[in-house]
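Colleague: fold the following for me, if possible:
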Amino acid sequence: MNLQDTIDKNNLPRHLAIIMDGNGRWAKQQGFLRAFGHESGSKSVKEIIKTSAKLGIEYLTLYAFSTENWNRPKLEVDTLMKILVNALKKELPTLQNNNIRLNTIGNLDKMPQSTQRELLDVIEKTKDNTRMTLTLALSYGSREELISVVKDISNKVKNNIISIDSIDDSIINEHLYTHNLPDVDLLIRTSGEHRISNFLLWQIAYAELYFTDILWPDFKEQDLYEAIISYQKRERRFGKTSEQIK
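Modeller: Next comes the predicted model:
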């Protein structure tokens, strides 16, 4: 039986997030430069986006470039930016044909102007698509995001726009980069690393975590099915007991 046939379409993660790790190690194993790993990883990105939309997942968030990634060698950073721009141009028809809306989170002001222009162009052209929201986390760091939230809320308290007593989960959510997205249900990390790496720390409070040794360029459709099947076998209690859930 095909793995896809065993998936319960009524119990899908509404919001799937993925830390796409292992491009560099994959390239090294193949005897190639790291850039080749990033190029190969972009093929997995396309496959996982199409598979997620096909399954019926509403929100897919991909950790594409972290705030810490700016510390990598300039040549690698420049290569990543070039791959991103080329992918956006090339895959716009795929997004349109699959009714997928593009969204971004992170400090985009740090991105090259050419990258920003391409991003905004694709975001504008796909804004009315409704099948799935694809979010690229670019120049993103969760600690930076939370610092920004604290500053924004503090400024509003200082100017009597909101009161300290009114601050709750919903107020914080409204000030996050992800204010238009639901909390993450399933977080996948490839490459065998068991870390969150400063990704969506607030938003994954009750997410199910799935770690796989597969390097990102080798992560394909069937691997996503396995992750979702694992997710569907788990009991999500959100602090309640099993008896309460049942």
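
Colleague: make it CA atoms for all contacts and neighbour counts henceforth
Modeller: Fine.

Colleague: could you point out the longest helix of this structure?
Modeller: helix 74-97 (DSSP state H).

Colleague: helices or strands up against it?
Modeller: helix 34-55, helix 113-126 (3 or more Cα pairs under 8 Å, 6 or more residues apart in numbering; DSSP states H and E).

Colleague: by contact count, what packs against the helix or strand following the shortest one?
Modeller: By that I understand helix 113-126. Sequence order places strand 132-140 as the next helix or strand after helix 113-126, per DSSP states H and E. The contact analysis (3+ Cα pairs under 8 Å, 6+ apart) places strand 132-140 against strand 59-66, strand 100-105.

Colleague: neighbouring contacts of the first one?
Modeller: Outside of strand 59-66, the residues that reach it under the criterion Cα atoms under 8 Å, 6 or more residues apart in numbering are 14-20, 49, 52, 132-141, 181, 199.

Colleague: circling back: could the helices and strands packed on helix 74-97 go into CSV alongside mean neighbour count and distance to Glu221?
Modeller: Listed next are the helices and strands packed on helix 74-97 as CSV, based on neighbours: other Cα atoms under 10 Å; distance: least, Cα to Cα, whole Å:
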stretch, mean neighbour count, distance to Glu221
helix 34-55, 18, 6
helix 113-126, 15, 24
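
Colleague: could you also give me the structure for this second sequence? I'd like to compare it with the first:
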Amino acid sequence: MARASSNEGRGPLYRLYINRLRRRLDPETVPRHVAMMIDGNRRWARQLGFDSASHGHRAGAAKMREFLRWCDDVGIGVVSLYLLSNDNLVKRDSRELSDLIEIIAELADELSHERDWRVKHVGRSAALPAELARVLADAEERTRDHPGLHVNLAVGYGGRGEIVDAVRSIIAKHDREGGSLEELAASLTPEQIGEHLYTGGQPDPDLVIRTSGEQRLSDFLLWQSAHSEFYFVEALGPDLREVDFLRAIRDFASRDRRFGS
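Modeller: Predicted structure coming up:
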């Protein structure tokens, strides 16, 4: 597990370094799927003296638009963004949660008009406010046939809940087909569960990135990240820079992936 800090400036030398990092990336070693846990938005707002965490969440949303462009530019095919967990829905201050829901709705709508990206909501729509669920569904429908970067928006999401939903879906399908419980128990496989996850049909994340120095999964893509590589960035979410991202991709390319050994 690597950690990265963010200290350099943004002048001409910085741009030269960015361009050199980009040129040295081998398309064959770029991850197919990157999962991003943007963290530290509230701390960012507090450190800058803002009276509301919403300033940090808005800055974090703007950074996620940047981050997706960086991913698209280096040829990554799928990106999953952890925006709002099931725990957030019940534990966050009501005013902060209201602001965050509005910011996520705006972000989802904006992303559905960005380049040729395909937006998909992963999470429980029934747990969300009706307007947010509608915006996410509209963004998904609007981009359904887009061929570009596949963007998963994890909103009202929990990894344990996702696995429960997948198992329920398998049981319901098996019941509709008239199978017995004994047959289901004998036929159940990890691949079958994977097909019924919110991300069914997608490659599992090769690389999981988390900002703000925190080193935990927080119930994000628990099943899918079984063999993922992890990269932890010290920068708070809104302070993430392209150089931090490119270093993460470079570090990933240098690793010897053992897939469980």
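
Colleague: coming back round to it: dump the helices and strands packed on strand 132-140 of structure 1 to a markdown table, plus mean neighbour count and distance to Thr79 of structure 1.
Modeller: Output for these, formatted as a markdown table (neighbours: other Cα under 10 Å; distance: least, Cα to Cα, whole Å):
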| stretch | mean neighbour count | distance to Thr79 of structure 1 |
| --- | --- | --- |
| strand 59-66 | 22 | 12 |
| strand 100-105 | 22 | 20 |
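
Colleague: so which of the ones you listed is nearest Lys82 of structure 1?
Modeller: The closest of those to Lys82 of structure 1 is strand 59-66. By Cα to Cα, the value is 12.7 Å.

Colleague: what residues in structure 2 pair up with that closest one?
Modeller: Using TM-score structural alignment, strand 59-66 of structure 1 lines up with residues 78-85 of structure 2.

Colleague: these two touch, right, Leu207 of structure 2 and His33?
Modeller: Yes: using Cα atoms under 8 Å, Leu207 of structure 2 is in contact with His33, at 6.8 Å.

Colleague: in structure 1, what residues pair with stretch 190-197 of structure 2?
Modeller: The alignment of stretch 190-197 of structure 2 onto structure 1 (TM-score structural alignment) covers residues 169-176.

Colleague: count the neighbours of Ile209 of structure 2 for me.
Modeller: For Ile209 of structure 2, the neighbour count with other Cα atoms under 10 Å is 21.

Colleague: which position in structure 1 pairs with Leu236 of structure 2?
Modeller: In structure 1, Leu236 of structure 2 lands on Leu215 (TM-score structural alignment).

Colleague: ok, that match - contacts?
Modeller: With Cα under 8 Å, 6+ apart, Leu215 of structure 1 has these contacts: 21-23, 25-26, 190-192.

Colleague: residue furthest from the geometric center of structure 1?
Modeller: Asn160 (34.6 Å; Cα atoms, centre = their mean).

Colleague: on the three-state scheme, that residue is what?
Modeller: Look at Asn160 of structure 1: counting by DSSP: H, G, I helix; E, B strand; the rest coil, its state is coil.

Colleague: just tell me what it corresponds to in structure 2.
Modeller: Under TM-score structural alignment, Asn160 of structure 1 pairs with Gly179 in structure 2.

Colleague: give me the buried entries from the contacts of strand 59-66 of structure 1.
Modeller: 15-20, 49, 52, 132-141, 181, 199 (16 or more other Cα atoms under 10 Å).

Colleague: so how far is Arg25 of structure 1 from Phe32 of structure 1?
Modeller: To Arg25 of structure 1, Phe32 of structure 1 is 10 Å away according to Cα to Cα, to the nearest Å.

Colleague: kindly apply the preceding question to Leu33 of structure 1 instead.
Modeller: In this view, Leu33 of structure 1 and Arg25 of structure 1 are 10 Å apart by Cα to Cα.

Colleague: among those two, which residue is more densely surrounded?
Modeller: For Leu33 of structure 1 versus Arg25, neighbours defined as other Cα under 10 Å are more numerous around Arg25 (18 against 15).

Colleague: what does the more buried one align to in structure 2?
Modeller: Per TM-score structural alignment, Arg25 of structure 1 is aligned with Arg43.
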